[in-house]
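Peer 1: model this:
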Amino acid sequence: MDNLINLKVMSYNIRHGKGLDGKVSLRRIAEVITKTQSDVVALQGVDRFMPRSGFRDQLKKLAKQLGMHACFSPSINLIMIQYGNAILSHYPIISKDIQYIGGSKERRSVLIVKLQINECVVTIVNTHLGAHMSERIKQNSVLWSVLEKLEQPTILAGDFNMEMHDSFMKRLSSRWKKITPQNNLPTMENGTEIDHIFVNMSIEQATAKVIPYDASDHYPVIAEIRW
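Peer 2: Next comes the predicted model:
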């Protein structure tokens, strides 16, 4: 029993901190993460030095405020100006890999990191797929090839821009176990569920929930996983 690992993982598209009131506030995002006491946070929609978010390095600011390790994969990379996915972790990040999967308006990516959790190495995968089906069809094939190469234990999180009835999500759930939120809430304020957390290993226990906050147009999904 001493070898069991307990991990609280969040997936959250922060929309560069733009809340439902139209105002950009990174403080609200930090408060959400703090309140949930998540160990690992997979963020999508993170700005670095973008005009719309006050030219701030949002990841650096969050990491410093929360006291977490951090890494980033840019979907938009214009010298200093960046936008993309990030992972925050209370555990040391021992490696990072980025697989670019293309896209029509922005170059989407899969961010893969390995964490050292006590004696165990755990892989965390974070992605944000395209908003249009035509680009997701191409991205899905690349994502699938990435996922097929991953060893256990791996946790996959992200904004898939797809609900579970989509054919790719059905295929994914045949190989990966979704940690389904018990409170059965949508992950966006518009009523859709497009943010998901999956695992590829046998688990002792897992629960998840969606918590509605107004800090973004997405709601964070938090999974507590024990294996």
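Peer 1: going forward, measure contacts between C-alpha atoms and count neighbours the same way
Peer 2: Fine.
Peer 1: which residues are contacting the longest helix along the chain?
Peer 2: Across the chain, the helix with the greatest residue count (assigned by DSSP state H) is helix 133-148. By CA atoms under 8 Å, 6 or more residues apart in numbering, the residues outside helix 133-148 that reach it are 99, 101-104, 110, 129-130, 168.
Peer 1: Kindly indicate which of these lies nearest Pro153.
Peer 2: Nearest to Pro153 among the contacts of helix 133-148, counting by CA to CA, is Val110 at 17.1 Å.
Peer 1: Is it correct that the closest one is in contact with Gln99?
Peer 2: Yes - Val110 is in contact with Gln99 according to CA atoms under 8 Å; the separation is 5.1 Å.
Peer 1: more neighbours, those two?
Peer 2: Val110 (27 against 15; other CA atoms under 10 Å).
Peer 1: Helices - which of the contacts of helix 133-148 land there?
Peer 2: Within the contacts of helix 133-148, residues falling in helices by DSSP H are Phe168.
Peer 1: Please tell me how far the closest residue to Val24 other than its chain neighbours sits from Ile33.
Peer 2: Once flanking residues are discounted, Val24 sits nearest to Lys18: 4.1 Å by CA to CA, 6 or more residues apart in numbering. Applying CA to CA, to the nearest Å, the value for Lys18 to Ile33 is 15 Å.
Peer 1: quick one more, to check against the first:
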Amino acid sequence: MRLATFNVLHGRSIDDGIVDQKRFVESVATIDADLLALQEVDRLQPRSGSLDLTTLAAEATGAVAHRFVAAVVGTPGESYRPLAFDDDGADQPNYGIGLVSRYPVRSWRTVRLSPSPVPGPIYALGPGGRGRPMLLRDEPRVLLVAVVETPMGLLTVGATHLSFVPGWNLWQLRRVVRVMRSMPAPRLLLGDLNLPAGPASVGSGWRPLGRLATFPSSAPRVQLDHVLADPRGWGRRPWDATASTPAVAVSDHRPLVIDLPLQ
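Peer 2: Next comes the predicted model:
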């Protein structure tokens, strides 16, 4: 079973700054994941050609289930507002996360995570991979959890994109763990946690299934993207998984791909 998490940078290439539908679809198809968590996902955004990126990813992988959950209505970095309720702004530009599955999903759950009250540092990459540090106001975050009918049985899979503000992301991570532990085991968390490998593992108490740098995509130096397994509730532990970070044509992150043996 192949798992993957991918911060897609709304489908944009850092080489030319363009969002190209064919290039995005080919990148997702290359990953070829059975369960795929997506972050920085656009829906109906002018900057990405009003595409529904989660639906495109589902079509590219032959998924039987998928869901997009908006974190904000509007465009981050420009003008946006938090959602007032889950179907708020359905016909407006949205930005959030997605989860795509080749397996049937028995149930979905959405949990909203409040933004940091203070801005935080980010390293913004531009065309050609050149970047600069800047302070940015945090935005609301969201956790999407699915109970999935996989070949290894029911599996609770969480997808999220945590704050870039140091400390606040750890607070969010601990809340994510509490929420997911109220759901059936075994449990996996996929996402851009905006934390290096050590703090992500220690802060959650969960086991990383892959330790590979994912950012920046041109020459990865740090792991921000993770697949974590809750050690509680595994009949057999998935520690023999293999990990890779293939180079694809979009985003300033590389996808983290985990191949998990079924037996």
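Peer 1: circling back to that earlier point, once aligned, what mean separation remains between the longest helix of structure 1 and structure 2?
Peer 2: Superposed on structure 2, helix 133-148 of structure 1 shows a mean distance to its aligned partners of 2.9 Å (mean CA distance after the TM-score superposition for structure 1).
Peer 1: tell me the contacts of the aligned partner of Leu260 of structure 2 in structure 1?
Peer 2: When structure 1 is aligned by TM-score structural alignment, Leu260 of structure 2 is paired with Ile225. Contact analysis of Ile225 of structure 1 by CA under 8 Å, 6+ apart lists 5-9, 203-207.
Peer 1: same thing with Arg109 of structure 2?
Peer 2: Counting by CA under 8 Å, 6+ apart, Arg109 of structure 2 touches 144-146.
Peer 1: Over to Val113 of structure 1?
Peer 2: Val113 of structure 1 touches 93-97, 123-125, counting by CA under 8 Å, 6+ apart.
Peer 1: Give the buried subset of the residues you listed as a ChimeraX selection command.
Peer 2: Buried residues among those (16 or more other CA atoms under 10 Å), as a ChimeraX selection:
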select :93,96,123,124,125
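Peer 1: and Gly17 of structure 2, which of the three is it?
Peer 2: The three-state label given to Gly17 of structure 2 by DSSP: H, G, I helix; E, B strand; the rest coil is coil.
Peer 1: so how far is Arg43 of structure 2 from it?
Peer 2: Gly17 of structure 2 is 18 Å from Arg43 of structure 2, by CA to CA.
Peer 1: Report the central residue of structure 1.
Peer 2: When CA atoms, centre = their mean is applied to structure 1, the residue found nearest the centroid is Ala42 (3.0 Å).
Peer 1: Would you mind finding the match for that one in structure 2?
Peer 2: Per TM-score structural alignment, Ala42 of structure 1 is aligned with Ala37.
Peer 1: for Asn140 of structure 1, same thing?
Peer 2: In structure 2, Asn140 of structure 1 lands on Leu173 (TM-score structural alignment).
Peer 1: Okay, buried residues for stretch 180-188 of structure 2 please.
Peer 2: Buried, per 16+ other CA under 10 Å, within stretch 180-188 of structure 2: 180-181, 183, 185-188.
Peer 1: make that stretch 162-177 of structure 1, sorry
Peer 2: Neighbour-count burial for stretch 162-177 of structure 1, counted by 16+ other CA under 10 Å, picks out 162-164, 168-169, 172, 176-177.
Peer 1: Any chance of those in JSON lines with secondary structure and distance to Arg52 of structure 1 as columns?
Peer 2: Below are those laid out as JSON lines (DSSP: H, G, I helix; E, B strand; the rest coil; distance: CA to CA, whole Å):
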{"residue": "Met162", "secondary structure": "coil", "distance to Arg52 of structure 1": "27"}
{"residue": "Glu163", "secondary structure": "coil", "distance to Arg52 of structure 1": "29"}
{"residue": "Met164", "secondary structure": "coil", "distance to Arg52 of structure 1": "32"}
{"residue": "Phe168", "secondary structure": "helix", "distance to Arg52 of structure 1": "33"}
{"residue": "Met169", "secondary structure": "helix", "distance to Arg52 of structure 1": "33"}
{"residue": "Leu172", "secondary structure": "helix", "distance to Arg52 of structure 1": "35"}
{"residue": "Trp176", "secondary structure": "coil", "distance to Arg52 of structure 1": "37"}
{"residue": "Lys177", "secondary structure": "strand", "distance to Arg52 of structure 1": "37"}
